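Peer 1: next comes the sequence, and after it the predicted model I'd like to discuss.
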Amino acid sequence: MEKEGKRRLRVVLVPGPFQGHITPMLQLGSILHSNGFSITVVHAQYNSPEPSSHPEFSFLPLPDTSSAVLTGELIAFVLQLNTNCKARFQECLAEEMRQQGPDDGIACIIHDELMYFSEAAAKDLTLPSIVLRTNSAANFLARHALLQLKEEDHIPFPEFRSQDPVPELYPLRFKDLPILGNLDKYLQLLSKASNIGTSSAIIYNTIDCLENSSLGKIQQQYHQVPIFPIGPMHRIASASSSSLLKEDTGCMVWLDKQSYNSVIYVSLGSLAFMDVKELVEMGWGLANSQQPFLWVVRPGSIRGTEWIEILPKSLKENIRMRGYIVKWAPQKEVLAHSAVGGFLSHCGWNSTLESICEGIPMICKPCFGDQGVNARYVSHIWRIGLELESNLERSEIERAVRRLMVDEEGKEMRKRGKNLKEKVEICTRDGGSSNNSLNKLIKIIMSF
């Protein structure tokens, strides 16, 4: 879609500096580019996306020097990033605007909610801005509940890790609320990310058929601006990779040799860590399940060791009989493979959407942040998975894998997963809710 003949409006994208945020932003860029927009990606140097994977985009790095990221203080890093980057970002945009020709004007800025400095800079330059929220709508409501508890002086509160239900947020319990890092700094970040300022719209990488109720509640909170659920973006965007880690495609050859629906795929995402004991327990649990498994063990994710060299010899021999371990996998292709019948996941939102889109039931092992919220929806609302709530113990893992892959319970989850997959496919077709939301979003951007 183009405006005024050959005129090609430019959209400036500002992704958050983590894999789960970079991926949907670049997918959104691909979607907009296919609809006639030029794309400039302004990004932090930390976890910089690979420009060669998107040669059709322009990339502009911002300095983000911070000691916080070196110590693993991710919330402090994001807060400092917003402080450090606003002036430089505004200078870069002002220069772009001075150099732009009549046929390549900036239509708007679309920024990750974590990069809230973008909205302030856009306002100063009288440019429209739009917020992208890369988590689920349910997770936003859970974060809002945390801010409310803070306002009512309930934080810290004794039931913080309790099984008690959160009022009006079924099926969430207090222990499922999305906490990350230092609580005071986290609540500070949530408050800033929730304030959309003068932004003209909010984009969600979700689907109406999954989160209709949650989206309705959010629209009531932000009644002054439209909300566009245009997910799942990975199904609409071009297939180019945005992975920050090198994918091992050799596992696809191994999958080709496995039986239909027999493999449990295991990945705890791009940020989670575990200790050696947990690694060994997971390995034995997978091996003892007697099911073939594809296991992603990210280098550096095991405290005190580089990779899997610490695994006992007997376990390695057992794994060789029915398992395959990789450092990183092409996850969308793995989940789409006919041999894969289940996914043991941390339940990051991108992984959850990718699993739903392929009708793959899940074993949920949330680690932090929004993952507890997603796991509860997988297991209690959509009922396409089960949750591991105890520590990683071999007997629990073995039992969960067999429940999902062998027992009648897992077969019923697989049926529900297939039905949900079909509903999602309807939403992304012409006339579907996600397709309609995307068309409305494009129309708004063209009107700026």
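Peer 2: Yep, it's here.
Peer 1: contacts, neighbours, all on C-alpha from now
Peer 2: Noted.
Peer 1: can you name the element that comes right after the longest helix seen in the chain?
Peer 2: If you go by DSSP state H, the chain has its longest helix at helix 74-99. Going down the chain from helix 74-99, the next helix or strand is strand 106-112, by DSSP states H and E.
Peer 1: what's the next helix or strand after that next one packed up against?
Peer 2: Counting by DSSP H and E, the next helix or strand C-terminal to strand 106-112 is helix 117-124. Applying 3 or more C-alpha pairs under 8 Å, 6 or more residues apart in numbering; DSSP states H and E, one finds that helix 117-124 contacts helix 74-99, strand 106-112, strand 129-133.
Peer 1: may I see the buried residues of helix 117-124?
Peer 2: Residues of helix 117-124 classed as buried: 117-122 (neighbour count, 16 or more other C-alpha atoms under 10 Å).
Peer 1: of the residues you listed, which is the nearest to Glu354?
Peer 2: When those are ranked by distance to Glu354 (C-alpha to C-alpha), Ser118 comes first, at 28.7 Å.
Peer 1: can you pull the contacts of the closest one?
Peer 2: Ser118 makes contact with 14, 86, 89, 109, 111, 129 under the criterion C-alpha atoms under 8 Å, 6 or more residues apart in numbering.
Peer 1: in JSON lines: those residues, plus distance to Leu183 and neighbour count.
Peer 2: Below are the contacts of Ser118 laid out as JSON lines (distance: C-alpha to C-alpha, whole Å; neighbours: other C-alpha atoms under 10 Å):
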{"residue": "Val14", "distance to Leu183": "26", "neighbour count": "29"}
{"residue": "Lys86", "distance to Leu183": "24", "neighbour count": "20"}
{"residue": "Phe89", "distance to Leu183": "28", "neighbour count": "22"}
{"residue": "Ile109", "distance to Leu183": "30", "neighbour count": "26"}
{"residue": "His111", "distance to Leu183": "24", "neighbour count": "27"}
{"residue": "Ser129", "distance to Leu183": "29", "neighbour count": "29"}
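Peer 1: another one to put next to it:
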Amino acid sequence: MEENQRLFLMASPLQGHITPLLHLADILFSKGFSITIVHTLFNSPDPASYPHFDFRSISDGLSQTEASTLDAVHLTDLINVRCRNPLRDLLAAALSQCRQRVPCFIADAALHFTQTVCDELKLPRLVLRTGAASSFLVFASFPLLRQKGYLPVQESRLEEPVVDLPPLKVKDLPKFPSQDPEAFYKLVCRFVEECKASSGVIWNTFEELESSALTKLRQDLSVPMYPIGPFHKHCLTGSTSSTSLLTPDKSCMSWLDTQERRSVVYVSFGSIAAISEAEFLEIACGLANSKQPFLWVVRPGLIHGSEWLEPLPSGFLENLGGRGYIVKWAPQEQVLSHPAVGAFWTHNGWNSTLESICEGVPMICMPCFADQKVNAKYASDVWKVGVHLQNKLERGEVEKTIKKLMVGDEVNEIRENAFNLKEKASVCLKQGGSSYNFLDSLVSDIFSLESSTSKAH
């Protein structure tokens, strides 16, 4: 491969989006491309972790108040408006000064403004979709779902099947707690449209996991598709650094070493989700009553109105006699691959869902918002590698669900399904596997994009 190809990539500045983009950058670096990461000042990645990449920051114009909002839709809307000119200026300068060829720009699907910028500069744009193909199919159906009255979601219709999108029910449709409910709908419709205008979509998934959704999307989007995931399982020549914005507490690994095989319930609800103090207490009591060892990630800010563990009853951990371990953040990939872990209680963000699938760890599914609801439905009802925490978040329900997944009658079947998917996730990356072949196609297609821009600049 020639050494004079440079790719510019830009992530949406949220943890669940930054991680896969940096993994993708590593994959492309391993294929010989030089890499420039364009990022906002808000949630900027640490360049020291990736000395083999070039990092360029652009102004996002966010005030401190705006940057501290928990409304990810509002934040994404602001970035889509305010980063347009700074990105255009940076790319225009880079294209005129760069001695290497710049075949394309790769942007997170949520950054839909990048399509207009690339069109102006006659630079092909590839889209990175950091979520599942199945959830994107639901997003692409938003206008139809609204037309048929499924959206906005009504409490009275939650158990009703969505006829156009089996096996989903109305309660599984994505919704987002936003100050402006209409904003989520508009953002989704816009980024779907701009995907159709792109030169192709890169997916952090694999064909064997989501073939039916990918087949349908190939028809609907009419652009090339590259399902080359799971990203984090590629053998990379680049960084082994953590992509996390939070520092993992690795002491939990020594604790896991002392536990029996498949005995531990690992509990983590990701980097954004928040719960009430009452819900936190129900989870704590349910975990204690289940009599299973547990490793629990309680991120500062997870509990509304609390700094960290203040709501826990006095002597809670001591009374467990070493059966529970709580950290502020965990090295999740290492935890899930540890033989002591028997189940993952997750919010079903796509990174967490895929990491669980890759390690063959069954899931307790408790989605909070957006595409998590679709991911949870597929994990429990389609791939059958998990169980939904149904009904109210209550200690008895928690205890019952944990026991069902750890010692219940269905446990062997779920573990077998999880093991089979783990095998497929491993095989697809090997020579001749689906993701291996799609990555080859992606690399050669990036080369063919290059000619049009080298003439333009």
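Peer 2: Yep, it's here. Nothing here was measured: the structure is a model prediction, and the numbers come from that model.
Peer 1: please state their TM-score.
Peer 2: In this superposition the chains share a TM-score of 0.95, using TM-score structural alignment, normalised by the length of the first structure; 441 aligned residues with a C-alpha RMSD of 1.5 Å.
Peer 1: what range in the second structure matches stretch 183-191 of the first structure?
Peer 2: Stretch 183-191 of the first structure lines up with residues 181-189 of the second structure when matched by TM-score structural alignment.
Peer 1: and the matching stretch, what's buried?
Peer 2: Using 16+ other C-alpha under 10 Å as the test for burial, stretch 181-189 of the second structure gives 184-185, 187-189.
Peer 1: go on, stretch 126-144 of the second structure?
Peer 2: Buried-residue list, stretch 126-144 of the second structure, by 16+ other C-alpha under 10 Å: 126-143.
Peer 1: who does the one helix or strand Ala288 of the second structure maps to touch, helix- and strand-wise?
Peer 2: Using DSSP H and E, Ala288 of the second structure sits within helix 277-290. With contacts taken as 3+ C-alpha pairs under 8 Å, 6+ apart, helix 277-290 of the second structure sits against helix 395-406.
Peer 1: what's the average distance for the helix it packs on when superposed on the first structure?
Peer 2: For helix 395-406 of the second structure, the mean distance to aligned residues of the first structure following superposition is 0.8 Å (mean C-alpha distance after the TM-score superposition for the first structure).
Peer 1: buried stuff in that helix?
Peer 2: 395-399, 401-403, 405-406.
Peer 1: counting by contacts, list what the following helix or strand past it packs against.
Peer 2: Proceeding N to C from helix 395-406 of the second structure, the next assigned helix or strand is helix 411-427, under DSSP H and E. Contacts defined by 3+ C-alpha pairs under 8 Å, 6+ apart place helix 411-427 of the second structure against helix 350-359.
Peer 1: what is the orientation angle of the helix it packs on with helix 411-427?
Peer 2: Calculated by axes from the mean of the first three to the mean of the last three C-alpha atoms, to 10 degrees, helix 350-359 of the second structure forms an angle of 100 degrees with helix 411-427.
Peer 1: how far off centre is stretch 159-177 of the first structure?
Peer 2: Put simply, stretch 159-177 of the first structure sits 22 Å off its chain's centre (C-alpha atoms, centre = their mean, to the nearest Å).
Peer 1: burial count for the residue nearest to Asn420 of the second structure when sequence neighbours are not counted?
Peer 2: Spatially, and ignoring its direct neighbours in sequence, Asn420 of the second structure is nearest to Gly360 (7.7 Å; C-alpha to C-alpha, 6 or more residues apart in numbering). Neighbour count of Gly360 of the second structure, defined by other C-alpha atoms under 10 Å: 25.
Peer 1: thinking again about what came up before, what's the average distance of the helix holding Ala288 of the second structure to the first structure?
Peer 2: Mean deviation for helix 277-290 of the second structure: 0.9 Å (mean C-alpha distance after the TM-score superposition for the first structure).
Peer 1: that helix: which residues count as buried?
Peer 2: Per 16+ other C-alpha under 10 Å, helix 277-290 of the second structure contains these buried residues: 277, 279-290.
Peer 1: which one of the buried residues of helix 395-406 of the second structure sits closest to Arg99 of the second structure?
Peer 2: Using C-alpha to C-alpha, Leu405 comes nearest to Arg99 of the second structure of the buried residues of helix 395-406 of the second structure, at 56.2 Å.
Peer 1: test my guess that Met363 of the second structure contacts Val387.
Peer 2: Yes - in terms of C-alpha atoms under 8 Å, Met363 of the second structure counts as a neighbour of Val387; the distance is 6.4 Å.
Peer 1: between the two, which contacts overlap?
Peer 2: Joint contacts of Met363 of the second structure and Val387 (C-alpha under 8 Å, 6+ apart) are Ala379.
Peer 1: who's more crowded, the two?
Peer 2: Shown here are Met363 of the second structure and Val387; by other C-alpha under 10 Å, Met363 has more neighbours (34 against 23).
Peer 1: that one - nearest residue in space that isn't next to it in sequence?
Peer 2: Nearest residue to Met363 of the second structure, sequence neighbours excluded (C-alpha to C-alpha, 6+ apart): Gly386, at 4.3 Å.
Peer 1: residues near that neighbour, how many?
Peer 2: Here the number of neighbours of Gly386 of the second structure (other C-alpha under 10 Å) works out to 28.
Peer 1: can you check Ser213 of the first structure too?
Peer 2: Counted with other C-alpha under 10 Å, residues neighbouring Ser213 of the first structure total 12.
Peer 1: so what's Gln163 of the first structure closest to, chain neighbours aside?
Peer 2: Arg173 (5.4 Å).
Peer 1: hang on, that neighbour packs against Glu159?
Peer 2: No - in this structure, Arg173 of the first structure is not within contact of Glu159 by C-alpha under 8 Å, at 9.7 Å.
Peer 1: the two: which has the busier surroundings?
Peer 2: Taking neighbours as other C-alpha under 10 Å, Arg173 of the first structure and Glu159 compare with Arg173 leading, 21 against 13.
Peer 1: tell me how far the alignment partner in the second structure of that one lies from Ser263 of the second structure.
Peer 2: Alignment note (TM-score structural alignment): Arg173 of the first structure maps to Lys169 of the second structure. According to C-alpha to C-alpha, to the nearest Å, Lys169 of the second structure and Ser263 of the second structure sit 33 Å apart.
Peer 1: got it, and Ser244 of the second structure?
Peer 2: 27 Å.
Peer 1: tell me what the helix or strand encompassing Trp345 of the second structure is packed against?
Peer 2: Element membership of Trp345 of the second structure [criterion: DSSP H and E] is strand 341-346. With contacts taken as 3+ C-alpha pairs under 8 Å, 6+ apart, strand 341-346 of the second structure sits against strand 264-268, helix 350-359, strand 363-365, helix 395-406.
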